[in-house]
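Asks: Pasted the sequence and its predicted model underneath.
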Amino acid sequence: MRWQALSSTDAKLEVMAKSRSVQAPFTLVVGGDAFLNAQCMHDLRNAACANRPDAELIELDASDCDAYAFDEAVGPSLLSESSIVVMTHLERADDRLGAAMEAYCKQNNGNGEQASLVICQHEGGQKGKRLLDKLVKAGADRQNIPDLKKFDAKINFVYAMMERNGRRIEAAAAQQLVNVLGDDTGELAAMCNQLCFDFDENPIGLDTANTYLTANPQVTGFLVADRAVEGRTADAIIAMRSAVEQGISPIALIGALALKLRMIAKAAAIKSGSISQAEAKASPWQIRAASRQLSGWTSQGLGRCIEALADADEQSKSSGGDPVFALESAIELLGVKGRQAR
């Protein structure tokens, strides 16, 4: 399988067939998200082994590999006429090893069927960039891995994972997965696979996704915040108290509530023209969702709610305070959009 960014402006990921033939004698897997980088290396190695079952698999680390060890690895041996050499940490290769690799790449460019295959992993960055450029000039196939830093790129990664399993997922469920697990692509991929394995529904909905996420404080915080903003104050307080009884810290819930208010404040600022969407540093989906919840909010109301959450945060961090009561008061104020009682 190969992950590939479709363009600089399009964060979608294309999932290539697992059985992709590895024809180039020399392949470079460069940078990007660490999980996708490792996944691409894994899939290329498996494809190479499947295409050349008689070849010897040799794994090397450029950190402690020298030119002689590389030449030995790519040359014929008693076990096989050719080999599959998997090299990690290419950015740490010394000059002599780099020169040996460049010479091999030049010599075997175009001889994919006869030559030993070399698959190299580079973590990205400037270190080792000159060697990368030399190897590409010598004929190596460079595969740049996307970094998945943007929210929309992570959403598209979830869609791609579901497609890989022959499944679909609702937008709200995909967004929830990214909200909670988006900082760890490996966990995000594992959750997508687990949901597809455990549930038959297609598309997978938000309630199903939350089945495995309810123990996460951020999910509970989003749930509490959504119910409060919708005016379902009693439901929000019940959900909050239930979470606290299950061991979720009030501070974690306060953080999720504060994030909800910040998004509403950013949506209001964009609507008024005070800031641009780029300056808000939030995904278009987050701004759209917050914009739908703007009705009834005022600057004063937002300010009061933020102050109430700050008070709850202080109560949580000081001895003798009552953080649950302070959090409940903040939820009640949020439920009426910060309006003061008359």
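Replies: Arrived safely, thanks for sending.

Asks: CA atoms for contacts and neighbours, from now on please.
Replies: Will do.

Asks: count of residues packed around the nearest residue to Arg167 once chain neighbours are set aside?
Replies: Nearest non-adjacent residue to Arg167, counting by Cα to Cα, 6 or more residues apart in numbering: Asn202, 6.2 Å away. Asn202 has 12 neighbours, counted by other Cα atoms under 10 Å.

Asks: take a look at this one as well, against the first:
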Amino acid sequence: MAAAGGKTKIVQLTFDEARPSPVVLISGPEQFLADRASRAIREALHRVDPALEVHDIDATSYGSGELFTVASPSLFADPRIIRVEGVEKASDAFIEDAKRYLSEPADGATLVLRHAGGQRGKSLLDAVRGAPGQAAGATEVVCAELKKDAERLGFAQGEFRRLGAQVSPGAVRALVAAYGGSLGELAGAIEQLVTDVGLRLNESDIERVTEGRVEAGAFKVADAATAGRAADALVLLRHALSTGTDPIPMLAALNMKVRGMARVYGAVGSSGQLAKDLGMAPWQVERALKETRGWRESDLARCIDLAAETEWLLKGGTRDPNYALERYVLFVARKGRER
């Protein structure tokens, strides 16, 4: 696809669409996705010709002429992939050589440029993305950070599909909650799960392997609170805090559910249509609609305000962050009603 404004002429792909072309720009800060894309390109080329030559260049310490040396055909004219890391910190020599290379890419060579972000090398990126890059048959693989809950859920679902596994929506959500850190850790956990448990997984399977993780405990508290089980939520919260769990992940888990409730509150339509309109999965919509039952609009608005206040308190605004978090959890569990 073309980028907004018509300035970008290059074909843009997601990490799981990565494929060989004479020049491939892998852009964006998410290194795990970038590594996955680079590996996919290399494997695709290797399947076509096992004699593939692999050359790695560090753009930060690049010496003039190095690119043209490795791009030159060997005696047997074997295909070549040239992987360049650190383009966002590239030397002036590399930027100049790469721009020259774009005007006449080497036959049988695939140039993969990795740029993690920033302004360094912008003139090279513009050249790749503009008319010269398009003439060279360039593509761009965009590897942005997956920050939103829906994006991480989508990534996890894609990983299970890639491995041929079937997993319930609740199980995916529980796993993503338990592995809130790097995508690499999440992907590794999914692969290990499928290897150990099999191709059909449910919430019980996920709970067994994630028990004890901070994020998993946080979502147990959040689930109890939004279900209106105040006593259970309080017991789970106090247990988690007593075992050294940081209050911040607990708050983040509850806030994720509260945000979903606020988005669907008062919305009309099928779960499928609302999911499309709100950028959520249908099961997320159904769950959030269920959790908003019994809430008044004014109390839900106050809950959003209390979430921000509690975050401030937990980040230094009080000497007793545990009490502040307990107060917020009870407010949610009681649907904003004092008892």
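Replies: Great, that's in hand. As the structure is a computational prediction, the values presented were derived from the model and not from experiment.

Asks: just to revisit the earlier point, separation between the residue nearest to Arg167 of the first structure and Leu57 of the first structure?
Replies: According to Cα to Cα, to the nearest Å, Asn202 of the first structure and Leu57 of the first structure sit 40 Å apart.

Asks: Isn't Leu201 of the second structure up against Ala171?
Replies: Yes - using Cα atoms under 8 Å, Leu201 of the second structure makes contact with Ala171 at a distance of 7.4 Å.

Asks: just so I have it, where are all the strands in the stretch 101-250 of the second structure?
Replies: 109-115, 138-142, 166-167, 200-201 (DSSP state E, counting those that start in this stretch).

Asks: which ones are touching the residue mapped onto Ala189 of the first structure from the second structure?
Replies: Under the alignment by TM-score structural alignment, Ala189 of the first structure pairs with Ala187 in the second structure. By Cα atoms under 8 Å, 6 or more residues apart in numbering, the residues touching Ala187 of the second structure are 156, 159.

Asks: For Ala187 of the second structure, give its distance to Val197 of the second structure.
Replies: For Ala187 of the second structure, the distance to Val197 of the second structure equals 15 Å [Cα to Cα].

Asks: follow-up on the earlier one: who wins for proximity to Val176 of the second structure among the strands of the stretch 101-250 of the second structure?
Replies: Closest to Val176 of the second structure of these is strand 166-167 (Cα to Cα; 12.6 Å).

Asks: For the closest one, grab the matching residue range in the first structure.
Replies: Against the first structure, strand 166-167 of the second structure falls on residues 168-169 (TM-score structural alignment).

Asks: can you list contacts of that stretch?
Replies: Under Cα under 8 Å, 6+ apart, the answer for stretch 168-169 of the first structure is 159, 162, 202-205.

Asks: Buried among those residues? Need that as a selection in PyMOL.
Replies: Only the buried entries of those go into this PyMOL selection, using 16 or more other Cα atoms under 10 Å:
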select buried, resi 159+162+204+205
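
Asks: OK, contacts around the closest residue to Asp54 of the first structure other than its chain neighbours?
Replies: The spatially closest residue to Asp54 of the first structure, leaving aside those adjacent along the chain, is Ser80, at 6.8 Å (Cα to Cα, 6+ apart). Residues counted as contacts of Ser80 of the first structure (Cα under 8 Å, 6+ apart) are 54-56.

Asks: Next up, the contacts around the spatially most central residue of the second structure.
Replies: Centroid-nearest residue in the second structure: Leu146, 2.5 Å away (criterion: Cα atoms, centre = their mean). With contact set as Cα under 8 Å, 6+ apart, Leu146 of the second structure has these partners: 30, 152.

Asks: That one and Gln134 of the second structure, how far apart?
Replies: 28 Å.

Asks: In CSV: the strands of the stretch 101-250 of the second structure, plus distance to Ala178 of the second structure.
Replies: Formatted as CSV, the strands of the stretch 101-250 of the second structure follow (distance: least, Cα to Cα, whole Å):
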stretch, distance to Ala178 of the second structure
strand 109-115, 30
strand 138-142, 26
strand 166-167, 16
strand 200-201, 16
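
Asks: So what's the residue count around Ser204 of the second structure?
Replies: Using other Cα under 10 Å, Ser204 of the second structure has 12 other residues around it.
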